[in-house]
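S.K.: Sequence first, predicted model second:
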Amino acid sequence: MEAFKRVFLIVIDSFGIGAMDDAAAYGDEGANTFLHIDERMDPFRIPNLMRLGLGELAQPAHACRNAPLTGYRCALKERSVGKDTTTGHWEMMGLRTEKPFVTFTNTGFPQALIDELERRTGHEVIGNKAASGTEILTELAGQELASGSRKMIVYTSADSVLQICGHEKSMGLDELYRVCQIARDITMKPEWKVGRVIARPYLGDAESGFERTPNRKDLSVDPPRKTVLDLLKDNGKAVVAIGKIHDIFNGRGITRSVHSNSSVEGMEQTIAMADEPWEGLVFTNLVDFDAKWGHRRNPIGYGRELETFDGKLGELMDAMQETDLLIVTADHGNDPTHTGTDHTREKTPLLLWAPRFQSTGTLKTQSSFGTVGMTILANFDIERKPYMIGDSVLEALR
């Protein structure tokens, strides 16, 4: 088949389709983000995902297919150790993470780290524990405001993250971003090396309540080796990062970055790219599924977000050209009916579609998320690096 000139890669952040074989080791036995949302959504209207074959990978009770199947689909297994955003995205782009990032879920951050953070930022740390983003604001935002943001909220989760909350009017975004950069510098020490430092700005007051804003900023570590994004860029291809993709790869291999305030806006930005002249990859992450609904254990909210996404997905498909390829996948699970508030160790869907496809089929389960990146490299006839994982499925597409 003639090569595709443009690839649209969309990550439905946290949309798992069933527990991995090793899920019990992560405390995630029985997790299934898709099916457990489907159980609670009646009716569940996601016609475009269903005609792309999502229902062939799991058997939903309420999501129905009312049009012929189109495109190709399969399930992906993760080979990296972990179940977080960074390892999932890096594996898609060819890198296997064998040593998980350090976490501080059970203990909070070491006092030596906190002492250095306070000394270098000039703020007193409150919190320093694992918590959900909404709960920590309910508990401590009033203290931060009462202190004139002399105090700042630091917390973590089951992921390898250090998160700092700051009120946009009291602390200000510039100051929040400054202290987060200091935290990133501090946590480059091997014993403290978290995958991401995340700025979590918020607004509100004790009377009306507190709410996080879209001005989140992630400070990641560099991928340890070149990824598919680097190879695309090195070969003169566009790599357009929409949403938090730029943050996940710390800007490596990116030729253009577009900030999104929501998953809906991220899809609208992706659709807009269909009208622009470029050759290469548009890589979109839709974070609301994870941040707003998965972690907050809200299956109905997650389901409604999927229905909204499905409509935008149809708009993108209508806007695509004959030489375009669409890839829809996910980076991990986050079953909103599971215990706790953590990601879940799950397989993810791989849905592939192009206007010129003349056949359809369900492919065998792939052993790595790296199938995504290797398929993209094969399409552009770019040689993969020996250390990259995953197998291309390009030859199966007709």
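M.R.: In hand now; what should we look at? Residues are numbered from 1 along each chain as shown.

S.K.: okay, CA-based contacts and neighbour counts for the rest of this
M.R.: Fine.

S.K.: hey, where'd the helices end up in the stretch 201-350 of the chain?
M.R.: For the stretch 201-350 of the chain, helices defined by DSSP state H, counting those that start in this stretch occupy the ranges 228-234, 245-248, 263-273, 288, 299-319.

S.K.: residues near the closest residue to Met267 other than its chain neighbours, how many?
M.R.: Nearest in space to Met267, with sequence neighbours left out and distances taken as Cα to Cα, 6 or more residues apart in numbering, is Lys312 at 6.4 Å. Residue crowding around Lys312 was assessed by other Cα atoms under 10 Å; the count is 20.

S.K.: For Lys312, which residues are in contact?
M.R.: 264, 267-268 (Cα atoms under 8 Å, 6 or more residues apart in numbering).

S.K.: Distance of it relative to Val328?
M.R.: Using Cα to Cα, to the nearest Å, one obtains 13 Å as the distance from Lys312 to Val328.

S.K.: now Met93
M.R.: When Cα to Cα is the yardstick, Met93 and Val328 sit 14 Å from each other.

S.K.: Pick out whichever of the two has more residues nearby.
M.R.: Met93 (26 against 21).

S.K.: for the helix or strand where Val125 lies, packing partners?
M.R.: Using DSSP states H and E, the element containing Val125 is strand 124-130. If contacts are counted by 3 or more Cα pairs under 8 Å, 6 or more residues apart in numbering; DSSP states H and E, strand 124-130 sits against helix 111-121, helix 133-146, strand 151-156.

S.K.: could the ones you listed go into a markdown table alongside mean neighbour count and distance to Leu176?
M.R.: Written out in a markdown table, the entries for the helices and strands packed on strand 124-130 read as follows (neighbours: other Cα atoms under 10 Å; distance: least, Cα to Cα, whole Å):
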| stretch | mean neighbour count | distance to Leu176 |
| --- | --- | --- |
| helix 111-121 | 15 | 10 |
| helix 133-146 | 17 | 13 |
| strand 151-156 | 25 | 9 |
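
S.K.: Use this one as the comparison:
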Amino acid sequence: MGIERVLLIILDSVGIGALPDADEFGNEGASTLPHIAKAIGGINLPNLESLGLGNITEIEGVTKVDKPTGAFGRMAEASNGKDTTIGHWEIAGIISEEAFPTYPNGFPPEIIDLFEEKIGRGVLGNRPESGTVIIEELGKEHIKTGKPIVYTSADSVFQIAAHEEVIPVEELYEMCKVAREILTGEHAVGRVIARPFVGELGDFERTDRREDFSLEPPAKTILDYISESDKSVMAVGKIEDIFSHQGITDSIHSGNNQEAIQDIQKFLNKGDEGLIFANLVDFDQEYGHRNDPEGYAKALERFDSNLPKIIESLTDDILMITADHGCDPTYEGTDHTREYVPLLVYGSLIEDGVDLGTRKSFADLGATIVDLLEVNEIKDGTSFKNEILK
């Protein structure tokens, strides 16, 4: 039996517990969602709870239910990494054995010197730092000199921050394209990210005009297989950036969670067959990296309160909810954490209360999606289609 449409929602960074190899990534004991719930004395997620979230792991305020209204489980990351690109690629069927390069001491002269030469000006920063911290520290000098702020993190990113009145956003995007052309081979970072901001000294604010310039996937993904079968691949949020626009037939670049939820609704109402693939970025960008468990919890509760509207718009569609990595806001540092991610599956054709256990890779999800849509098999991942359908 083929399914006409799958809605896949990525709750960016909502991990649920450290992977066995988390210590190798410096993340032993990390546990994003359980730690957030504990930090605020219990989290209220009744709709996710009914789908079986509390049956996956212990989360304060989220109970284990006798018969969830969907299938539930968790997924381990098989790839060598813990960043957005690698996580999404694995969901889409590509397991990355090689980690993307990272720069704990900043980028080497051969990168920075060439970048400065090509953009015709010097740069500020060039070190690992929180984005909000570095623009406060270097914003005054940036405004005075017109030099962009370059920084990285524990993840494989080359980030360029600029005040929109100093370097117009389109010019900032062009700088990112220059960096993307330079960062290849041994320096092929996962993403170059434009980080525009506005405001006055002491009151800077990053805008929603962020843009990611990712590496192209090294092989076909489920997005390619679906679109090549004359079905639609509808991207919401930064999905189009993560996959470098490959295999996507329609996209809306939502700036935040609430916009993304509205854009999901637009695609659901459109009625096209295929895959709606959405990333809700606020959990990671606004709260995880900023060590804000309270804000993170409120954002999760807002998503949960919107879930019934999404479910009401489903016909015989399959809804899948997961994450791409962790970003424990209670953990030391401000970077992603190596964690299991939740797996929730819902739909009128889905058996209630199916325990999917621990999947060996995120690619199991991609394998299941193409199996449900009857478009192709992928090399990596094991489909659980037959376990969940009535």
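M.R.: Thanks, I have the structure now. The shown structure was predicted, so the numbers you read here are calculated from the model rather than taken from an experiment.

S.K.: TM-score, when you put one on top of the other?
M.R.: The TM-score (TM-score structural alignment, normalised by the length of structure 2) is 0.97; 389 aligned residues with a Cα RMSD of 1.3 Å.

S.K.: From Leu8 of structure 2, how far off is the counterpart of the residue nearest to Met267 of structure 1 in structure 2?
M.R.: Here Lys312 of structure 1 is matched to Asn306 in structure 2, going by TM-score structural alignment. Using Cα to Cα, one gets 15 Å for the distance from Asn306 of structure 2 to Leu8 of structure 2.

S.K.: Nearest to Thr85 of structure 1 among the helices and strands packed on strand 124-130 of structure 1 would be which one?
M.R.: Taking Cα to Cα as the measure, these were each checked against Thr85 of structure 1, and strand 151-156 came out nearest at 14.6 Å.

S.K.: for that closest one, packing partners?
M.R.: Secondary structure elements in contact with strand 151-156 of structure 1, counted by 3+ Cα pairs under 8 Å, 6+ apart, are strand 124-130, helix 133-146, strand 161-167.

S.K.: name the helices or strands packed onto the longest one?
M.R.: Pointing back at helix 133-146 of structure 1 there. Taking 3+ Cα pairs under 8 Å, 6+ apart as the contact cut, helix 133-146 of structure 1 packs with strand 124-130, strand 151-156, strand 209-212.

S.K.: of these, which approaches Leu76 of structure 1 most closely?
M.R.: Taking Cα to Cα as the measure, these were each checked against Leu76 of structure 1, and strand 151-156 came out nearest at 28.3 Å.

S.K.: Compute the inter-axis angle for the closest one and strand 161-167.
M.R.: For strand 151-156 of structure 1 and strand 161-167, the angle between their directions (axes from the mean of the first three to the mean of the last three Cα atoms, to 10 degrees) works out to 150 degrees.

S.K.: what comes into contact with strand 151-156 of structure 1?
M.R.: Counting by Cα under 8 Å, 6+ apart, the neighbours of strand 151-156 of structure 1 from elsewhere in the structure are 104-105, 108, 123-131, 136, 140-141, 143-144, 162-166.

S.K.: What residue in structure 2 is paired with Ile376 of structure 1?
M.R.: Per TM-score structural alignment, Ile376 of structure 1 is aligned with Ile369.

S.K.: for that match, what are its contacts?
M.R.: Contacts for Ile369 of structure 2 were tallied using Cα under 8 Å, 6+ apart; they are 6, 383.

S.K.: Look up the counterpart of stretch 280-292 of structure 1 in structure 2, residue range please.
M.R.: Using TM-score structural alignment, the match for stretch 280-292 of structure 1 in structure 2 runs over residues 274-286.

S.K.: For stretch 114-123 of structure 1, what is the distance to the chain centroid?
M.R.: When distances are taken as Cα atoms, centre = their mean, to the nearest Å, stretch 114-123 of structure 1 is centred 30 Å away from the chain's centroid.

S.K.: Please work out which residues of structure 2 line up with it.
M.R.: Under TM-score structural alignment, the match for stretch 114-123 of structure 1 in structure 2 covers residues 112-121.

S.K.: so how far is the first residue of the match of stretch 280-292 of structure 1 from its last?
M.R.: With Cα to Cα applied, stretch 274-286 of structure 2 spans 30 Å between its terminal residues.
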